[in-house]
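[1] all I have is the shape, not the residue letters:
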C-alpha cells in the first residue's frame, strides 16, 4: 500500500491518503511510545510529522488491525520509520507485533538507544541486561 501522509495523529498513528483517494488510519507496527506525559508525546508526534508528514510513503501491512487502524511498517526515503523511532530513543519495541528477524533487529537498536541514553532514555540509568524476548 502506498499514499500520502495527510495527518499525524500521534507518534505512532497516521492517516494515509491512497492514490485512489481513500483514507486509511495506520498505526506503526511493532513499537509504542516511551513517553507517558503529553509534552514528550507531542515531541514524538512533531518528529514523526517532520519525517513523513505530507510525504508519499510505502506501508507494509498484513491487514491486521488495532483499535480500528491498520498495523503497518512505514517506509520513506529508504528508511523504515518504525525502526528509526526506536533508534532515536523515541519508541520502544512491542515484541508480539514483530516476526523473529525483525524482533532481533529492533531489540538490538532499542538496547543501543538505551545505552546511549538517546531520546526519552536520556536521564535514565542504562540497562545492561538484554531486553525481554
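    All right, it came through fine. Please read all numbers here as calculations on a predicted model, not as lab measurements.
[2] rest of the way, CA atoms for contacts and neighbours
    Fine.
[3] from residue 111, how far off is residue 71?
    To residue 111, residue 71 is 23 Å away according to Cα to Cα, to the nearest Å.
[4] strands of the protein, start to end?
    Here the chain has its strands, by DSSP state E, at 2-8, 13-18, 23-28, 31-33, 56-60, 65-66, 69-76, 79-80, 91-93.
[5] which strands or helices does the helix ranked longest in the chain pack on?
    When the chain is parsed with DSSP state H, its longest helix is helix 100-116. Other helices and strands packing on helix 100-116, by 3 or more Cα pairs under 8 Å, 6 or more residues apart in numbering; DSSP states H and E, are helix 81-87, strand 91-93.
[6] which parts of that helix are buried?
    By neighbour count on 16 or more other Cα atoms under 10 Å, the buried set for helix 100-116 is 103, 106, 107, 109, 110, 111, 112, 113, 114, 115.
[7] comparison target below:
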C-alpha cells in the first residue's frame, strides 16, 4: 500500500516539475486528500475492504492520514509546507515502529480494548451492531 502511495506522489511531483500543475494545484490535491480521508473515516472506507479489516481500530494504515494528506506539499517548498511533511513523516514513523515492535497491541485477539464488545467509538456504528440504536 505504501509503495502505491509513493508512486502516486512521485507522479504528482513529476507533473509539478514539468509545469503541468502549479503550487495552488498541489495545495488543492492536499485538500482533496483531506476530504478523501474524512470520507474514509465518516462514511465509507475502501481500505477496510482492501485490507480485510473489521474496523479502523484494527487497521494497519489507521495513522497514515497525515502523511498521505501532506505528502504532495513536499514539492511546494517553503518552511511551513516542508515542516508539515516532516512532522507527518515523523508521526508515521513512530506509528510504524510501534506496530512492528508491539504487534500484540494492535491485534484484537491479544488486546481486549480493540474488540467490538469494548468499542466506544460512535463512528463505528456503521460496522458494529452493538452500538447501533435502530431496532
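    Nice, thanks for sending it over. If you're wondering where the values come from, they're calculated on a predicted model, not measured in any experiment.
[8] TM between them?
    Once superposed, the chains reach a TM-score of 0.26 (TM-score structural alignment, normalised by the length of the first structure), with 64 aligned residues with a Cα RMSD of 5.5 Å.
[9] ok, residues contacting the helix or strand residue 70 of the second structure falls within?
    For residue 70 of the second structure, the host element (DSSP states H and E) is helix 65-70. In this structure, residues lying in contact with helix 65-70 of the second structure by Cα atoms under 8 Å, 6 or more residues apart in numbering are 5, 30, 31, 33, 34, 37, 81, 84, 85, 88, 89, 92.
[10] can you put these in TSV and add neighbour count and secondary structure?
    Output for those, formatted as TSV (neighbours: other Cα atoms under 10 Å; DSSP: H, G, I helix; E, B strand; the rest coil):
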residue	neighbour count	secondary structure
5	13	helix
30	19	helix
31	14	helix
33	19	helix
34	17	helix
37	19	helix
81	17	helix
84	18	helix
85	20	helix
88	21	helix
89	18	helix
92	20	helix
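[11] for residue 98 of the second structure, state which of these is nearest.
    The nearest member of the contacts of helix 65-70 of the second structure to residue 98 of the second structure, counting by Cα to Cα, is residue 92 at 9.9 Å.
[12] circling back: quick one: which of the buried residues of helix 100-116 of the first structure is nearest residue 43 of the first structure?
    Nearest to residue 43 of the first structure out of the buried residues of helix 100-116 of the first structure is residue 113 (Cα to Cα; 17.2 Å).
[13] quick one: closest of the strands of the first structure to residue 50 of the first structure.
    Counting by Cα to Cα, residue 50 of the first structure lies closest to strand 2-8 out of the strands of the first structure; the figure is 9.7 Å.
[14] could you figure out how far the closest one is turned away from strand 56-60?
    Strand 2-8 of the first structure runs at 100 degrees relative to strand 56-60, counting by axes from the mean of the first three to the mean of the last three Cα atoms, to 10 degrees.
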